[in-house]
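Asker: Return atomic coordinates for the entry below.
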Amino acid sequence: MKNNEAIRVAVAENSVIIRNGMTAVLKRIPNLKIQPMEVLNIDALQELLRMHMPDILIVNPVFDGYFDLNRFREYPRTSCIKCIALQGSLLDTSLLNKYDGIISIFDDMDMITEKILRLQRYSGNEETEEESESLSSREKEIVVCVVKGMTNKEIASKLCLSIHTVITHRRNIVRKLQIHSPAGLTIYAIVNKLIELDDVKK
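Answerer: So this is what the prediction gives:
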């Protein structure tokens, strides 16, 4: 996201009151040009994704019954969209941890502004790193772990990270390298001397 461009934010929420309220708050955030788009059901979300790809999706985890975040992120077009959970009720923490951020319907204007700004800064930093097409040292560590067959949970434990952070790093790796399979990552790791051939033999 460039500073002079409007940030496209989709709000996916079945409740018209909450959806309209969130949209009104987004329009009032100071020093940010936000273009909010309201989404009332899953069909409308799919149509929006075809027409106008948002930078940020604020979505109720129980949107249209259940919003499958993992499936949403499987596709290259949507994997780079930042997803914020819109929490309107008590939800399982493990469900919320998958999101890039959480906005509660009880948050005040300052809290919501801070969360959007933090996410925007984070997104801007990612784009700068991606332009260089080089992996950070942490991303290289994660590539090695993936090549060794470790799960996200095992990687998180080994590197003292949250599972959510590991997933975010893995998405960044896919976007930078355009490699979508463990086999492809194995070849990349060997060619770039991140790992020895003997280390991946079973």
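Asker: C-alpha only now, for contacts and for neighbours.
Answerer: OK.
Asker: Can you show me the helices along this protein?
Answerer: Assigned by DSSP state H, the helices in the chain fall at 16-27, 42-51, 69-72, 76-79, 93-96, 109-132, 137-147, 152-159, 163-177, 182-191, 197-200.
Asker: what's next to the first one, contact-wise?
Answerer: Helix 16-27 has contacts (Cα atoms under 8 Å, 6 or more residues apart in numbering) with 11-13, 33-38, 40, 105, 109.
Asker: Could you do the fourth one as well?
Answerer: Counting contacts by Cα under 8 Å, 6+ apart, the residues outside helix 76-79 that touch it are 72-73, 171.
Asker: Recalculate using a threshold of 7 Å.
Answerer: For helix 76-79, the surrounding residues in contact (Cα atoms under 7 Å, 6 or more residues apart in numbering) are 72-73.
Asker: Pull out the buried positions in that helix.
Answerer: 78-79 (16 or more other Cα atoms under 10 Å).
Asker: quick revisit: so can I have CSV of the helices of the chain showing distance to Ile7?
Answerer: What follows is the helices of the chain, written out as CSV (distance: least, Cα to Cα, whole Å):
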stretch, distance to Ile7
helix 16-27, 10
helix 42-51, 15
helix 69-72, 20
helix 76-79, 16
helix 93-96, 23
helix 109-132, 9
helix 137-147, 27
helix 152-159, 31
helix 163-177, 20
helix 182-191, 33
helix 197-200, 43
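Asker: let's see this one next to it:
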Amino acid sequence: MSSEPIRVVLVDDHPLVLDGIRARLEEEAGISVVGEACNGQRALEQAKALEPDVMLMDVSMPVMNGFEATRALREQCPNVRVLILSMHDNREYILQLIQSGASGYILKDVSSEEMVKAIETVHQGGTYFSSGASQTLFSRFDEPATPVQDTGVLTRRELTVLKLLAEGRNNKEIARELDISVRTVETHRQNIKSKLNIQTAAGLVRYAIEHNLVQMS
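Answerer: This is a model prediction of the structure:
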């Protein structure tokens, strides 16, 4: 893991929110707030100028909202990871943002510690959903999972790894749960990406959702 701090741009149209988040993140030695934006258009400009690692972004904003900005960032600044911070726990919001390219979604009622963990997780290439967002997103998957294993695309173990990835687990956590090495998890992850022709964590989450692989009670 790099010793360089994670470069973050904050995007929200409420100055008090920006001030509060900046003040909290400035306490973290591993995070550097390098810019702020009050709308999606400005966020895109900041991304191009500052080349941050992570954009911590609201959804409801003037000029260009979070959906539009996330799609534009995916196309124009693919190396920038987008973490949504929103008050909305609407399932369609979350799904649309994942489909737009967001790597994570946390609600504004999370603790500052969880916000930091989310930033670190998406920076490392993972996906992160706060508990409230996870319940909203996954609790309605009450139908039997689509039997994609019958297609022969993924092995049973690869399906298990994909399910855990979609739930926001990182490689070390998956390795512990399945009692395999981290290197083996990485191999499975690369095989999954290759077989599905999906190269992003958000894309894998979207695939898992579309095939009802993720179910939470």
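Asker: The contacts of helix 16-27 of structure 1, buried ones only, as a ChimeraX selection?
Answerer: Buried residues among the contacts of helix 16-27 of structure 1 (16+ other Cα under 10 Å), as a ChimeraX selection:
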select :11,12,13,33,34,35,36,37,38,40
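Asker: Let me know how buried Ala47 of structure 2 is, in neighbour terms.
Answerer: As a burial measure, Ala47 of structure 2 scores 23 neighbours (other Cα atoms under 10 Å).
Asker: separation between it and Ala23 of structure 2?
Answerer: Distance, Ala47 of structure 2 to Ala23 of structure 2, using Cα to Cα, to the nearest Å: 21 Å.
Asker: got it, and Glu186 of structure 2?
Answerer: Glu186 of structure 2 is 36 Å from Ala23 of structure 2, by Cα to Cα.
Asker: Neighbour count: these two, which is higher?
Answerer: Each of Glu186 of structure 2 and Ala23 has its neighbours counted (other Cα under 10 Å); Glu186 has more, 16 against 12.
Asker: The more buried one corresponds to which position in structure 1?
Answerer: By TM-score structural alignment, Glu186 of structure 2 lines up with nothing in structure 1.
Asker: and Glu186 of structure 2, what is it in contact with?
Answerer: By Cα under 7 Å, 6+ apart, the neighbours of Glu186 of structure 2 are Asn171.
Asker: just checking, it is part of a strand?
Answerer: No: remark: Glu186 of structure 2 does not belong to a strand; assigned using DSSP: H, G, I helix; E, B strand; the rest coil, it is helix.
Asker: for the contacts of helix 16-27 of structure 1, which one is nearest Met53 of structure 1?
Answerer: Nearest to Met53 of structure 1, judged by Cα to Cα, of those is Met37 at 10.5 Å.
Asker: wait, doesn't the closest one sit right on Glu13?
Answerer: No: contact between Met37 of structure 1 and Glu13 fails when scored by Cα atoms under 7 Å: they sit 11.0 Å apart.
Asker: Give me the neighbour count for whichever residue in structure 1 pairs up with Glu51 of structure 2.
Answerer: Alignment note (TM-score structural alignment): Glu51 of structure 2 maps to Met53 of structure 1. By other Cα under 10 Å, 16 other residues sit near Met53 of structure 1.
Asker: Please report the distance of Met53 of structure 1 from Val11 of structure 1.
Answerer: 13 Å.
Asker: Repeat that for Ile58 of structure 1.
Answerer: For Ile58 of structure 1, the distance to Val11 of structure 1 - Cα to Cα - is 5 Å.
Asker: Can you tell me which of the helices of structure 1 is nearest to Gln87 of structure 1?
Answerer: helix 93-96 (8.6 Å).
Asker: Mind listing residues that contact the closest one?
Answerer: Residues contacting helix 93-96 of structure 1 (Cα under 7 Å, 6+ apart): Ala85.
Asker: Thank you kindly, that will do.
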